[in-house]
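Colleague: here is the input, now give the coordinates:
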Amino acid sequence: MSQTTSPTARLMDGSALARQMVEEAAERAAALAARTGRAPCLATVLVGDDPASITYVRMKRNRCAKAGVRSRHIALPADTTTAQLVDTIGELSDDSGVHGILLQHPVGPHIDERAAFEAIAPEKDVDGVTAHSFAAMSLGMDGFASCTPGGIVRLLDHYDVDLTGRHAVVVGRSAILGKPVGMLLLGRNATVTYCHSRTTDLAAHTREADVLIAAVGRPRFLHGDQLKPGAVVIDAGYNPGNVGDVDFPSAAAVASLITPVPGGVGPMTIATLLTQTVDAATRQLGAAG
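Modeller: Below is the predicted model of the structure:
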């Protein structure tokens, strides 16, 4: 870890837990392949040639290989239309050889990203991006969690953070992070407050948080003087320069538990994706096995 914490805060090591999750996913994938003759398969779809997106997809495919999950990559040109992307995802949804689908986002301003997400079959939505998955998260139904929120909850569980009756403040309201993580926390009996860039007197809310989820997408946006002493701080941001949405040194002097950037939430996102891909394949191949 490149960051140093004061004695006040204990570091939440997402990298270590993610390695454990990937090892467990690999064991389950191998057992499934031995039983059915078919390994789990994740299809990744990338539109355009954004360097960051290419790097993310490559990293996810490498992790797939380590976990015994086959990957199928579909690279589409930057001028791909919404209709073409929806057709491609629809074909993957109908393909019995594909068990999970990941559309790397963003896809470009000319594409209706929501329409593309909704083309993913619910049983293959291992990234938890469809309306069906959000409803499942909100209503406590069987389905797939958005990977970053799902990874955050797993991390909180690993560090024995009891959410019952705790006040959780989510700073951010994106469809794949802020909103779903609030639903998952609410499902664990936390009292949840959503904040965002237009919230009046943000610090008044964050200072009341027993658990703070920073997902606003602004580097070092939140500082230690905006935190409740002893709070659990989850930094889900990742900005240029390997910094999160929280000013780590000042926050670490106040928090009881805190995630580093990198090495906190990021590895948990990919580990959750792989775990859910194996889950999806198990459900789809279970009857055949």
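Colleague: for the rest of this, base every contact and every neighbour count on C-alpha atoms.
Modeller: Will do.
Colleague: tell me where the stretch 151-289 of the chain has helices.
Modeller: 178-187, 202-206, 248-252, 265-286 (DSSP state H, counting those that start in this stretch).
Colleague: these: which one's closest to Asp142?
Modeller: Minimum separation from Asp142 across the helices of the stretch 151-289 of the chain (Cα to Cα) falls at helix 265-286, 11.6 Å.
Colleague: elements contacting the closest one?
Modeller: Helices and strands touching helix 265-286, as assessed by 3 or more Cα pairs under 8 Å, 6 or more residues apart in numbering; DSSP states H and E, comprise helix 14-36, strand 41-47, helix 51-66, strand 100-103, helix 147-158.
Colleague: closest to the centroid, which residue in this structure?
Modeller: Thr148 (1.5 Å; Cα atoms, centre = their mean).
Colleague: give me the neighbour count for the closest residue to it other than its chain neighbours.
Modeller: Sequence neighbours aside, Thr269 is the residue nearest to Thr148 in space, at 4.6 Å (criterion: Cα to Cα, 6 or more residues apart in numbering). Thr269 is flanked by 23 other residues according to other Cα atoms under 10 Å.
Colleague: now Thr269: how far from Leu103?
Modeller: Note on Thr269: its distance to Leu103, by Cα to Cα, to the nearest Å, is 14 Å.
Colleague: can you tell me which residues contact the residue lying closest to Glu23 once chain neighbours are set aside?
Modeller: With Cα to Cα, 6+ apart as the criterion, Glu23 has its nearest non-adjacent residue at 6.7 Å, and that residue is Ala67. Going by Cα atoms under 8 Å, 6 or more residues apart in numbering, Ala67 touches 22-23, 25-27, 29, 274.
Colleague: compare with the first, here's sequence two:
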Amino acid sequence: MSAFLIDGKAAARQLRERLAQDVSAFAKRHGRAPGLAVILVGTDPASEVYVRNKVLQTEEVGMHSFEYRLPADTPEERLLAQIDTLNRDDRVDGILVQLPLPAGIDVTRVIERIDPAKDVDGFTIANAGRLATGLDALVPCTPTGVMFLLRNLHPTLVGMNALVIGASNIVGKPMARLLLQERCTVTIAHSKTVDLEARCRQADILVVATGVPQMIPGDWVKPGATVIDVGISRIKQENGTTKLVGDVHFESAVERAGAITPVPGGVGPMTIACLLANTLSAAQRRTEVQSHL
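Modeller: Sure, this is the predicted structure:
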């Protein structure tokens, strides 16, 4: 029997519809719409597509979109100066610097230059630390989107065994912390994990974010488990064409899982929707702080 396919496109559309209503209410109350600024350095084709989608969806929910395109040879100091300008701009509630950045630019220095109150990617040390200690924070968008899908699927996550494969600061670590907040029993695995297969077979929730195409075969999946595939890679097939795949071997996993995200159409659409949700949250927090000054 095939698994239930988790429709990330439908869930993202549902979230955007709710956000559009909330953005309209915010604008009526405060006389302005929230604003999201996106900085793109260079002309990476995948980044171009992501930025275009972000701009379109930002405007779709009624937010202001500010787009800044810089050439690939932009000096790091020029990029930092642009961030400083946006930090001071009251029209801007969220700042996103599209990754990856060209070689020679210190990514950590760039991220840390963003005002944590406008860090809608949730990448700054301030927001990561607040999440780690259980305080209110702007949380990275992909793990937030995964939690939205899981809560839609399960009445409660309490007590479930969750395995997160991948320990990045962008997905793996914040994902584990969010699952802990839901009182799951959480394990983080990585490339050096011993007997990964056995750990997968024990997981009620399996979140895979390694960037390695089809790394997890279907027979490693616990029957009835919920499988969240964060990865997306383009691979070449025997006939010379290419196709997008995730980090889980979908065709075999779909026969064992209880529910699974397809690639594409699973986690990806949720990431941008949650970026917009973070922007609205940042606007609401900033307005509240300003009202007390």
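Colleague: still on that earlier bit, now the helices and strands packed on helix 265-286 of structure 1 as TSV including distance to Asp79 of structure 1?
Modeller: Output for those, formatted as TSV (distance: least, Cα to Cα, whole Å):
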stretch	distance to Asp79 of structure 1
helix 14-36	35
strand 41-47	8
helix 51-66	16
strand 100-103	16
helix 147-158	28
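Colleague: what's the match for the residue nearest to Glu23 of structure 1 in structure 2?
Modeller: Using TM-score structural alignment, the partner of Ala67 of structure 1 in structure 2 is Val61.
Colleague: before we move on, back to that, trace the residue nearest to Thr148 of structure 1 over to structure 2, please.
Modeller: Match for Thr269 of structure 1 (TM-score structural alignment): Thr271.
Colleague: right, and the residue nearest to the centre of structure 1 touches Gly264 too?
Modeller: No. Look at Thr148 of structure 1 against Gly264 with Cα atoms under 8 Å: they stay out of range, at 10.8 Å.
Colleague: what span of structure 2 lines up against stretch 88-97 of structure 1?
Modeller: Aligned using TM-score structural alignment, stretch 88-97 of structure 1 spans residues 82-91 in structure 2.
Colleague: to clarify, my last question referred to stretch 29-41 of structure 1.
Modeller: Taking TM-score structural alignment as the measure, structure 2 aligns residues 23-35 with stretch 29-41 of structure 1.
Colleague: list the buried residues of the matching stretch.
Modeller: The neighbour-count check on stretch 23-35 of structure 2 (16 or more other Cα atoms under 10 Å) flags 23-24, 26, 33-35 as buried.
Colleague: out of the residues you listed, which is nearest to Ser65 of structure 2?
Modeller: Checking those against Ser65 of structure 2 with Cα to Cα, the nearest one is Gly35 at 5.9 Å.
Colleague: His120 of structure 1 corresponds to which position in structure 2?
Modeller: Quick fix: residue 120 of structure 1 is Ile, not His. Residue pairing (TM-score structural alignment): Ile120 of structure 1 is matched to Ile114 of structure 2.
Colleague: run a quick neighbour tally on that match.
Modeller: Using other Cα under 10 Å, Ile114 of structure 2 is surrounded by 22 other residues.
Colleague: nearest residue to it other than its sequence neighbours?
Modeller: Among residues not flanking Ile114 of structure 2 along the chain, Ile83 sits closest, at 6.3 Å (Cα to Cα, 6+ apart).
Colleague: what's the mean distance for the one helix or strand the one you found maps to versus structure 1?
Modeller: Secondary structure assignment for Ile83 of structure 2, by DSSP states H and E: helix 76-88. When structure 1 is superposed, helix 76-88 of structure 2 averages 1.9 Å from its matched positions, counting by mean Cα distance after the TM-score superposition for structure 1.
Colleague: that helix packs against which elements?
Modeller: strand 94-97, helix 107-113.
Colleague: got the buried residues for it?
Modeller: Buried residues in helix 76-88 of structure 2, defined by neighbour count with 16+ other Cα under 10 Å: 76, 79-80, 83, 86-87.
Colleague: swap in stretch 269-283 of structure 1?
Modeller: 269-282.
Colleague: also stretch 141-160 of structure 1?
Modeller: Using 16+ other Cα under 10 Å as the test for burial, stretch 141-160 of structure 1 gives 143-156.
Colleague: go on, stretch 115-131 of structure 2?
Modeller: For stretch 115-131 of structure 2, by 16+ other Cα under 10 Å, it's 115-124, 126-128, 131.
Colleague: got the end-to-end distance for it?
Modeller: 16 Å.
Colleague: mind giving me the PyMOL select for the contacts of Ala67 of structure 1, buried ones only?
Modeller: To isolate the buried ones among these in PyMOL, judged by 16+ other Cα under 10 Å, type:
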select buried, resi 22+23+25+26+29+274
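Colleague: which residue packs closest to Ser191 of structure 2, ignoring adjacent ones?
Modeller: Spatial nearest neighbour of Ser191 of structure 2, excluding adjacent residues (Cα to Cα, 6+ apart): Gly166 at 7.9 Å.
Colleague: list the contacts of that neighbour.
Modeller: Each residue near Gly166 of structure 2 by Cα under 8 Å, 6+ apart is listed here: 172, 188-191, 208-210.
Colleague: from the residues you listed, which land in strands?
Modeller: Of the contacts of Gly166 of structure 2, the ones assigned to strands by DSSP state E are 188-189, 208.
Colleague: pipe these into JSON lines and attach distance to Ser291 of structure 2 and neighbour count per row.
Modeller: As requested, those are exported to JSON lines (distance: Cα to Cα, whole Å; neighbours: other Cα atoms under 10 Å):
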{"residue": "Ile188", "distance to Ser291 of structure 2": "41", "neighbour count": "17"}
{"residue": "Ala189", "distance to Ser291 of structure 2": "44", "neighbour count": "19"}
{"residue": "Val208", "distance to Ser291 of structure 2": "42", "neighbour count": "26"}
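Colleague: just name the closest of these to Pro45 of structure 2, please.
Modeller: Nearest to Pro45 of structure 2, judged by Cα to Cα, of those is Val208 at 24.7 Å.
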